[in-house]
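Student: Coordinates only, no sequence provided:
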């Protein structure tokens, strides 16, 4: 199951950074001054983004306000965006599984769309329960380092469903249906399946030596 998306996060450590989960070996990989934008809100939201090995954590410069965190498994995709046509600075554009955080201010247009339900009508292909997030570094030159940190840490948090499917695919190379081998598959398919199965079998050097010394050692008694 995908972890929930953008969540409220108020707890800071003594240095003002996130409180890491030591049991999960969570560590901060990168901290940057970043403006945080949810949906189509492009007003300046200065703060610090902490990229940890488990999640993204952003705290505003105003310490009286709470911040937000996003588990990496909730990040559906992320990419570098340099398109300033909509008022955003160069940033990391991401799609986050789940809705916008509770209490997040919306632009008047976004609020009107949500109220009359027209947001989904505008884009019939839009993903349900997905929120756009933009992370705009104060220094655009840091965009590459931020993107790399996101990629590296996201790789540490693979989707368990993807791993399960990969395991099932790997098993398909080793196992086959016996009845299909006997009746359904053609001769060429049977030979190929048997060849693949034989490739999985490894005979130890000790066993080969015993067989060579006594060829009848493993024959059934009549």
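Tutor: Great, that's in hand. This structure is a prediction, so every number in the text was calculated from the model and none was measured.

Student: all contacts plus neighbour counts: C-alpha atoms, from now on.
Tutor: Noted.

Student: can you tell me which residue is nearest the centre of this protein?
Tutor: residue 73 (4.4 Å; C-alpha atoms, centre = their mean).

Student: From residue 212, how far off is that residue?
Tutor: Plainly put, residue 73 is 55 Å away from residue 212 if you go by C-alpha to C-alpha, to the nearest Å.

Student: Only the buried residues of the strand or helix carrying residue 133, if you could.
Tutor: Secondary structure from DSSP states H and E places residue 133 in strand 130-137. For strand 130-137, the neighbour count (16 or more other C-alpha atoms under 10 Å) marks 130-137 as buried.

Student: What ranges does the chain have for its strands?
Tutor: Ranges of strands in the chain, per DSSP state E, are 7-9, 28-38, 46-52, 55-60, 67-71, 75-81, 91-97, 130-137.

Student: Need these in TSV (columns: distance to residue 168).
Tutor: As requested, these are exported to TSV (distance: least, C-alpha to C-alpha, whole Å):
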stretch	distance to residue 168
strand 7-9	33
strand 28-38	33
strand 46-52	31
strand 55-60	28
strand 67-71	26
strand 75-81	23
strand 91-97	25
strand 130-137	28
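
Student: between those, which one is nearest to residue 163?
Tutor: strand 75-81 (15.9 Å; C-alpha to C-alpha).

Student: helices or strands up against that closest one?
Tutor: Helices and strands touching strand 75-81, by 3 or more C-alpha pairs under 8 Å, 6 or more residues apart in numbering; DSSP states H and E, are strand 91-97, helix 143-154.

Student: Highest mean neighbour count across these, which stretch is it?
Tutor: strand 91-97 (a mean of 22; mean count of other C-alpha atoms under 10 Å).

Student: Second structure for comparison follows:
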């Protein structure tokens, strides 16, 4: 966990949303209150001592509002992070064997969740997946006859306590449990 938090500066890129008194949880570990920055280039959280983290949008595979208090005791902006991304230029580093997969951002004022989500959605849209062709339909499954959103079966992810519905080419990225409102499946979807 210590490799995830480092001395950082506030973002230099345009900031679309900023809020003090936002608690960050990494893998359910409370990192205390700090300032959340949703910048056009990345998401940053910095505590009063100047320690924090930067997350590039390409590392965020899912962001959603979570209001399910049975899986986590606070309403929050939930982020699922691709733990394969390791780029020290972004300030996003992980220690060997220490995967960071979930971040929860809890504002003091819960009415801010929707505006946090919308700002993140707008900024993430600025960073489309470079692997997708501009002319390709991201929902095109080739010769398969399945419709987007059609459930072929689900599997429980014990780490986060939600059911993953296999509807995206069998990779299990789509979720359908009602745990998250307004889920956005990142730039690669």
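Tutor: Done, it's in. It should be emphasised that the depicted structure is a prediction, and the values quoted were computed from it without experimental measurement.

Student: returning to what we had before: does the residue nearest to the centre of the first structure touch residue 157 like I think?
Tutor: Yes: assessed by C-alpha atoms under 8 Å, residue 73 of the first structure is found in contact with residue 157 at 6.4 Å.

Student: thinking again about what came up before, which one of the strands of the first structure lies closest to residue 120 of the first structure?
Tutor: strand 130-137 (11.3 Å).

Student: Tell me roughly how far the closest one lies from the second structure on average.
Tutor: Mean deviation of strand 130-137 of the first structure relative to the second structure after superposition (mean C-alpha distance after the TM-score superposition for the first structure): 1.4 Å.

Student: Now do that strand: everything it contacts.
Tutor: Strand 130-137 of the first structure has contacts (C-alpha atoms under 8 Å, 6 or more residues apart in numbering) with 32-40, 88-100, 143.

Student: try 7 Å this time
Tutor: Contact partners of strand 130-137 of the first structure, identified using C-alpha atoms under 7 Å, 6 or more residues apart in numbering, comprise 32-39, 89-100, 143.

Student: and the helices and strands packed on strand 75-81 of the first structure as a markdown table, adding distance to residue 178 of the first structure?
Tutor: Below are those laid out as a markdown table (distance: least, C-alpha to C-alpha, whole Å):
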| stretch | distance to residue 178 of the first structure |
| --- | --- |
| strand 91-97 | 42 |
| helix 143-154 | 41 |
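
Student: So for residue 65 of the first structure, which of the ones you listed sits nearest?
Tutor: strand 91-97 (22.1 Å).

Student: what is the orientation angle of the closest one with strand 67-71?
Tutor: Calculated by axes from the mean of the first three to the mean of the last three C-alpha atoms, to 10 degrees, strand 91-97 of the first structure forms an angle of 70 degrees with strand 67-71.

Student: In the second structure, what stretch matches strand 91-97 of the first structure?
Tutor: Aligned by TM-score structural alignment, strand 91-97 of the first structure corresponds to residues 76-82 of the second structure.

Student: circling back to that earlier point, what about the strands of the first structure, which gets the closest to residue 190 of the first structure?
Tutor: strand 75-81 (41.3 Å).

Student: Name the residues of the closest one that are buried.
Tutor: Buried residues in strand 75-81 of the first structure, defined by neighbour count with 16+ other C-alpha under 10 Å: 75, 78, 80-81.

Student: Give me the aligned partner of residue 197 of the first structure over in the second structure.
Tutor: For residue 197 of the first structure, no residue is aligned by TM-score structural alignment.

Student: and residue 197 of the first structure, how many neighbours does it have?
Tutor: Neighbours of residue 197 of the first structure under the rule other C-alpha atoms under 10 Å: 14.

Student: separation between it and residue 172 of the first structure?
Tutor: To residue 172 of the first structure, residue 197 of the first structure is 11 Å away according to C-alpha to C-alpha.

Student: do the same with residue 151 of the first structure
Tutor: Going from residue 151 of the first structure to residue 172 of the first structure by C-alpha to C-alpha gives 30 Å.

Student: now do residue 73 of the first structure
Tutor: For residue 73 of the first structure, the distance to residue 172 of the first structure - C-alpha to C-alpha - is 27 Å.

Student: Looking for the alignment partner of residue 120 of the second structure in the first structure.
Tutor: Looks like residue 120 of the second structure aligns to residue 150 there (TM-score structural alignment).

Student: what do you get for residue 44 of the second structure?
Tutor: Under the alignment (TM-score structural alignment), residue 44 of the second structure pairs with residue 57 of the first structure.

Student: ok, that match - contacts?
Tutor: Counting by C-alpha under 7 Å, 6+ apart, residue 57 of the first structure has contacts 18, 49-51, 68-70.

Student: Tell me which of the residues you listed you also see in the second structure.
Tutor: Here is what carries over to the second structure from those, by both residues aligned by TM-score structural alignment, their matches' C-alpha atoms under 7 Å: 49-51, 68-70.

Student: quick one: which of those residues has the most company?
Tutor: Most surrounded of these: other C-alpha under 10 Å gives residue 49, at 27 neighbours.

Student: give the contact list for it.
Tutor: Contacts of residue 49 of the first structure by C-alpha under 7 Å, 6+ apart are 31-34, 56-59.
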